[in-house]
Structures are given as C-alpha cells and as structure tokens.
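J.: how does the following fold in three dimensions:
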Amino acid sequence: MTPSLKHRSFSRALLASALICSLSVTSVWADPPEGKGHGKGNSHHGHKSKHHKSEHKSDFSTTDALIAAGITVAAARSLALNNQLIQFSPLPPGIQKNLMRGKPLPPGIAKKVLPAPFIKQLPHHPGYEWRAVGSDLVLVALSTAIVVDVLKNVFD
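T.: Sure, this is the predicted structure:
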C-alpha cells in the first residue's frame, strides 16, 4: 500500500468513527418521550405536566368544595374502639390507591353500614355521608359520590 492510500483509508476510518460518535451522542442528549424518563420532580423544562388536572374538566363540580372531616384520625379511631368497630379488612392495594380526596368513590366497593350511635358521634355535614371503606372512614358527597375526606386505618 502506498502512503497516500494508507492516509486515505485512515481518514475514512477516522471520519466514520467521528460520524458514529456524533450520532450516538445526540441520542443520549435527546429528551425522553412523554411520561418516560428521569423522575417527576418540580422541574418541568417546558413540558406539560400530568399533575395539573384542574385545567381539565373534572368529575365533580366546583360547588362540591372539599370540606374537612372535622375530626382527627386519632379521635375517630377512639370512637371506633369504643363502639367495637375494629379489624375491618383493608382494601386491595389497587383499589386503595384510587381512594383519594376529590375523586369519585372507586366502583365495586362494598358499602359497610355503620351503626347509628357511631355515626351520631361523628361531625354532621349536610349532604355528605360517612362510610366505612375497607379499614378507612370516608366522608362522601351524596349527590356526586365524590370522596371529600379519608381517615386512614380508623377500623384497623
């Protein structure tokens, strides 16, 4: 091989290597697809967040303002113990994660009837109903079945 041919082969190999490296670097610096990638911190970098659901149509009207239960978990737990309402089975994890304030009551949840003496000891909210959902005490809007407040593990 002549020196100019060696130089040409080396130049081609160097150019091919540089091209491959530049293509692989751009894929590393590319943004991940929507919903994929690194964590869900507060830095949005211009991406629309899925956490701003108030911008979208909600399942409940704005007149169904979320109210507080008016009782602490400790006080509700004490009332449950006094009324011997304990050892209710918790919800399965898949349903439990869907039980949250401002969301509709997940479908397929069996409503447990709470004794009247126990309900009378809880704060009264017109238009709302106390329900036992798994081992949690839940305040639900009667008109929309929206969960207004969840007191976790009251009946545990």
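J.: C-alpha only now, for contacts and for neighbours.
T.: OK.
J.: tell me which element residue 138 falls in.
T.: strand 136-141 (DSSP states H and E).
J.: wait, I meant residue 91
T.: Going by DSSP H and E, residue 91 is not in any helix or strand.
J.: what about the most centrally placed residue in the chain, distance to residue 150?
T.: Nearest residue to the geometric centre of the chain (CA atoms, centre = their mean): residue 97, 6.8 Å. Separation of residue 97 from residue 150 (CA to CA, to the nearest Å) stands at 12 Å.
J.: now swap in residue 36 and tell me
T.: Taking CA to CA, one finds residue 36 at 31 Å from residue 150.
J.: more neighbours, the two?
T.: residue 150 (22 against 9; other CA atoms under 10 Å).
J.: got a list of what the more buried one touches?
T.: Counting by CA atoms under 8 Å, 6 or more residues apart in numbering, residue 150 makes contact with 69, 99, 100, 101, 136, 137, 138, 139.
J.: same thing with residue 105?
T.: Taking CA under 8 Å, 6+ apart, one finds 99, 140, 145, 146, 147 in contact with residue 105.
J.: may I see the PyMOL selection of the buried members of those?
T.: Entered in PyMOL, the line below selects the buried ones among the contacts of residue 105, by 16 or more other CA atoms under 10 Å:
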select buried, resi 99+140+145+146+147
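J.: any chance of CSV for the contacts of residue 105, columns distance to residue 81 and secondary structure?
T.: Shown next, in CSV, are the contacts of residue 105 (distance: CA to CA, whole Å; DSSP: H, G, I helix; E, B strand; the rest coil):
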residue, distance to residue 81, secondary structure
99, 23, coil
140, 22, strand
145, 27, coil
146, 27, strand
147, 24, strand
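J.: and this one, so I can compare the two:
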Amino acid sequence: MRRFTQVCNAVLVITGLLAVPVSSYADPGNGKGHGNPHGQSKKQGHKGNEKESREFADSGNGISLTLTYGDARKLALGSGLTGYSTLPPGIAKNLARGKPLPLGIAKKAVPASMLSQLPNYPGYEWRIAGNDLVLIALSTAIVTEIINNVFD
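T.: Here you go, the predicted structure:
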C-alpha cells in the first residue's frame, strides 16, 4: 500500500511539473476582462483627429511609414475628397491596425489624383474605409496603418 501511495505522489508531482511550462504560454489577457492592466495590448481605434506624426517600423513586414494626419488631410483637400461619412460603430470597432480587414467593410480605392502623391510600398495598397485612410497588406489583408478622419 505504501508503494502505491509513493507511485501516485510521484505521478502527481511529474504531472504538475509538466503543466507549469504549458501554462506559461497562456494569453496574458490583452485587454480581456478586468484586473491587471499590464498585459493589455494597445489597440488602435477611432480616436478622432490624431495630428501627430504616424511613424512606426513594422518589423514583421519590413516597412517604415512616415505620414502625418496633416499631410494626408492636405492631399485629400487638394484632390477634393471630403465629406465622407464615418463607418458604422460596429464595423469601426473592428477596424484596427494589425488585424485583418473586417469582412463586409465598404472600402474604396483611393483616386489616382491622390494615390500618386501617397508613399508607395510594394505589396501594400491604400484604401478608403469610411472617412479613414487605410494601408493594407495585399497578401494577407492585414491593416498596416489607419489615419483617422482624413476624408471628413
């Protein structure tokens, strides 16, 4: 009987030790639920007129983009592309950098008059979604950048 107890305890200890490394790969939260905010991700949503510089280096895709809201807005005004309405709230909350382009989103091609003045990145295309200017990876349909309210 004592031997059986020792074997059971050994199995429990080994199982516990094997479970610890697996649990360390768990999702740290990323903004789901309440509690410790340290694991939450910073999501890009509709935050109004963000006039600061849009500079980032996307190491996964190897591109570096520098485009300000002011520059994009100036191009839109110069091309006569204003008065676009915003996306419906349910779709707008799903449009975020690093996520796939939401299904059913009404996206328009940027007219040639403005497109020729925007930075060109092979494998990416500029689109208009609501009143936002969006850069999308062609192969994956992942949203690379959003510049909000350019086409108000």
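J.: TM between them?
T.: Once superposed, chain against chain, the TM-score is 0.61 (TM-score structural alignment, normalised by the length of the second structure); 106 aligned residues with a CA RMSD of 2.5 Å.
J.: lining up the contacts of residue 150 of the first structure with the second structure, which overlap?
T.: Conservation of the contacts of residue 150 of the first structure in the second structure, assessed by both residues aligned by TM-score structural alignment, their matches' CA atoms under 8 Å: retained contacts are 100, 101, 136, 137, 138, 139.
J.: for residue 108 of the first structure, state which of the contacts of residue 150 of the first structure is nearest.
T.: residue 99 (12.0 Å; CA to CA).
J.: now which residue in the second structure aligns to residue 99 of the first structure?
T.: By TM-score structural alignment, residue 99 of the first structure lines up with residue 95 in the second structure.
J.: and residue 71 of the first structure, by the same measure?
T.: With TM-score structural alignment as the criterion, residue 71 of the first structure pairs with residue 67.
J.: so what's that match up against?
T.: If a contact means CA under 8 Å, 6+ apart, then residue 67 of the second structure has 53, 54, 55 as its contacts.
J.: regarding the closest residue in space to the last one that isn't next to it in sequence, what is its secondary structure?
T.: So the one you mean is residue 55 of the second structure. Spatially, and ignoring its direct neighbours in sequence, residue 55 of the second structure is nearest to residue 66 (4.7 Å; CA to CA, 6 or more residues apart in numbering). What DSSP: H, G, I helix; E, B strand; the rest coil gives for residue 66 of the second structure is strand.
J.: just to revisit the earlier point, what helices or strands is the strand holding residue 138 of the first structure leaning on?
T.: In this structure, strand 136-141 of the first structure makes packing contacts with strand 128-133, strand 147-151, judged by 3 or more CA pairs under 8 Å, 6 or more residues apart in numbering; DSSP states H and E.
J.: residue 126 of the first structure matches what in the second structure?
T.: Residue 126 of the first structure maps onto residue 122 in the second structure, by TM-score structural alignment.
J.: where does that match land in three-state SS?
T.: coil.
J.: tally of neighbours for it?
T.: Residue 122 of the second structure has 8 nearby residues by other CA under 10 Å.
J.: check residue 126 of the second structure too.
T.: Residue 126 of the second structure has 24 nearby residues by other CA under 10 Å.
J.: that one: what's it in contact with?
T.: Applying CA under 8 Å, 6+ apart, the residues near residue 126 of the second structure are 109, 110, 115, 133, 134, 135, 136.
J.: those residues into JSON lines, with extra columns for distance to residue 83 of the second structure?
T.: JSON lines is the format used below for the contacts of residue 126 of the second structure (distance: CA to CA, whole Å):
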{"residue": "109", "distance to residue 83 of the second structure": "16"}
{"residue": "110", "distance to residue 83 of the second structure": "15"}
{"residue": "115", "distance to residue 83 of the second structure": "18"}
{"residue": "133", "distance to residue 83 of the second structure": "13"}
{"residue": "134", "distance to residue 83 of the second structure": "17"}
{"residue": "135", "distance to residue 83 of the second structure": "20"}
{"residue": "136", "distance to residue 83 of the second structure": "23"}
